[in-house]
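Participant: here's my sequence, what's the structure:
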Amino acid sequence: MKYAIMFIFDEKKDNYQVSVPDLPGCGITTKTIDLGLEEITESIKSHLAILAEYGEKVPNANSLELHRKSYMQENPYTFSQAFWAIVSIDITPYLGKSHKINVTLPELLISQIDEKVSKSGEYKTRSGFIASACFAELAK
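Facilitator: The predicted structure follows:
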């Protein structure tokens, strides 16, 4: 899943406040952008692990554009100081135990899925691709 993240530079403290609008309470303070990207990725994973531990659903990621427009309306003064990035997180480990199921699909569709998986670093397996497609459809 691709989560939008927001950086706001605090000149007085000489650091960045980094937050994830789709995950309330998930945020960090960091000195550099590069370090911030690494730290927020780990913070997101920790946040999702805690949600999974309590049996909570993984929150859907809204589009970056939606977040930008919303933030601009709610915080016009700090909007000019904010910049955005996207962090891609494999949410599979936070969805619970995996179960094997039998699925029947047309041969051509399976071939297209396998080709997409082999050419993409985003999907590691056919099952991962199908799970991502299902998750996207359920999020609608």
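Participant: contacts and neighbour counts: CA atoms only from here.
Facilitator: Noted.
Participant: buried stuff in the longest strand along the chain?
Facilitator: Longest strand in the chain by number of residues (criterion: DSSP state E): strand 2-10. For strand 2-10, the buried set under the neighbour-count rule, 16 or more other Cα atoms under 10 Å, comprises 2-9.
Participant: show me which of these is closest to Gly128.
Facilitator: Gly128 lies nearest to Lys2 out of those, by Cα to Cα, at 14.9 Å.
Participant: check which helices and strands the longest strand of the chain is in contact with.
Facilitator: strand 15-19, strand 82-88 (3 or more Cα pairs under 8 Å, 6 or more residues apart in numbering; DSSP states H and E).
Participant: what's the angle from the longest helix belonging to the chain to strand 82-88?
Facilitator: Taking DSSP state H as the criterion, the chain has its longest helix at helix 33-53. Helix 33-53 runs at 60 degrees relative to strand 82-88, counting by axes from the mean of the first three to the mean of the last three Cα atoms, to 10 degrees.
Participant: can you list the neighbours in contact with helix 33-53?
Facilitator: By Cα atoms under 8 Å, 6 or more residues apart in numbering, the list of residues contacting helix 33-53 from outside reads 16, 18-19, 23, 26-30, 57-58, 87, 89, 91, 94-96.
Participant: just checking, Lys13 is part of a strand?
Facilitator: No - looking at Lys13 with DSSP: H, G, I helix; E, B strand; the rest coil, it is coil, so not inside a strand.
Participant: what is the burial count for it?
Facilitator: Applying other Cα atoms under 10 Å, we find 8 residues neighbouring Lys13.
Participant: can you check Lys119 too?
Facilitator: Lys119 - counted by other Cα under 10 Å - has 10 other residues nearby.
Participant: run this one through as well so I can compare:
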Amino acid sequence: MRRLRYIAFIHKDPDSIYGVSFPDMPGCISAGVTIDEAVRNAVEALSGHVRMLEADGDQVPSPRDFDAIMDDPEFTGDRNGAMTTVIPLIRDRGSTTRINVSFDLGLLEAIDAAARERGQTRSAFLASAARKEIVD
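Facilitator: Prediction:
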């Protein structure tokens, strides 16, 4: 399965937070106080939007490449003053799968200690770290 990534526009007006919109995903928007928060929230917004489209039996729009978005006259106003970024679609399937992975014992001990500090299970910590790595 190929990794789907959607172009997003990030806007910030004076005295406002950062707003995020997706040219290929009409109606999907997000925001954040910082750019990093806006991008993290955009990942969640994109996932939730796709989940709702699929639940309604609607087609999920395919992402276009950067040049196609930038050349589309429909988005001339949206592009004005916007920063662009790429947001990965991380599908939340609502079910977990048991897997077998191998780690160096010292790394595993560090993972478990960090998970305990955060009040997380090892699985939750690793999932959170993986999501962060995929987004960054």
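Participant: what's the TM-score here?
Facilitator: Remark: TM-score between the superposed chains equals 0.58 [TM-score structural alignment, normalised by the length of structure 2]; 92 aligned residues with a Cα RMSD of 2.6 Å.
Participant: re earlier: what's the mean deviation for the helix or strand immediately after the longest helix of structure 1 in the chain versus structure 2?
Facilitator: Going down the chain from helix 33-53 of structure 1, the next helix or strand is helix 64-74, by DSSP states H and E. Superposed on structure 2, helix 64-74 of structure 1 shows a mean distance to its aligned partners of 3.3 Å (mean Cα distance after the TM-score superposition for structure 1).
Participant: buried sites along helix 64-74 of structure 1?
Facilitator: 64, 67-68, 71.
Participant: re the thing from before, so which of the helices and strands packed on strand 2-10 of structure 1 is the most packed in?
Facilitator: strand 15-19 (a mean of 20; mean count of other Cα atoms under 10 Å).
Participant: average distance between that strand and structure 2?
Facilitator: Looks like 1.1 Å for strand 15-19 of structure 1 (mean Cα distance after the TM-score superposition for structure 1).
Participant: tell me, the next helix or strand after that strand lands on which residues of structure 2?
Facilitator: Heading C-terminal from strand 15-19 of structure 1, the first helix or strand you meet, by DSSP H and E, is strand 27-30. Across structure 2, the stretch matching strand 27-30 of structure 1 (TM-score structural alignment) is residues 29-32.
Participant: quick one on the thing from earlier: closest to Phe129 of structure 1 out of the buried residues of strand 2-10 of structure 1?
Facilitator: Using Cα to Cα, those come closest to Phe129 of structure 1 at Lys2, 14.5 Å.
Participant: relative to Asp34 of structure 1, how far out is the closest one?
Facilitator: 18 Å (Cα to Cα, to the nearest Å).
Participant: cool, Glu137 of structure 1 as well?
Facilitator: 33 Å.
Participant: which residue is nearest the centroid of structure 2?
Facilitator: The centre of structure 2 sits closest to Val43, judged by Cα atoms, centre = their mean, with a distance of 1.9 Å.
Participant: residue in structure 1 paired with that one?
Facilitator: Aligned partner of Val43 of structure 2 by TM-score structural alignment: Thr41.
Participant: check Phe66 of structure 2 too.
Facilitator: Aligned counterpart of Phe66 of structure 2 in structure 1: Leu64 (TM-score structural alignment).
Participant: likewise Ala55 of structure 2?
Facilitator: Counting by TM-score structural alignment, the partner of Ala55 of structure 2 is Glu53.
Participant: how much space between its match and Ile86 of structure 1?
Facilitator: Counting by Cα to Cα - Glu53 of structure 1 and Ile86 of structure 1 are separated by 25 Å.
Participant: cool, Ala131 of structure 1 as well?
Facilitator: 21 Å.
Participant: likewise His67 of structure 1?
Facilitator: 11 Å.
Participant: check Lys45 of structure 1 too.
Facilitator: Distance from Lys45 of structure 1 to Ile86 of structure 1, by Cα to Cα: 14 Å.
Participant: do Tyr77 of structure 1 as well
Facilitator: For Tyr77 of structure 1, the distance to Ile86 of structure 1 - Cα to Cα - is 22 Å.
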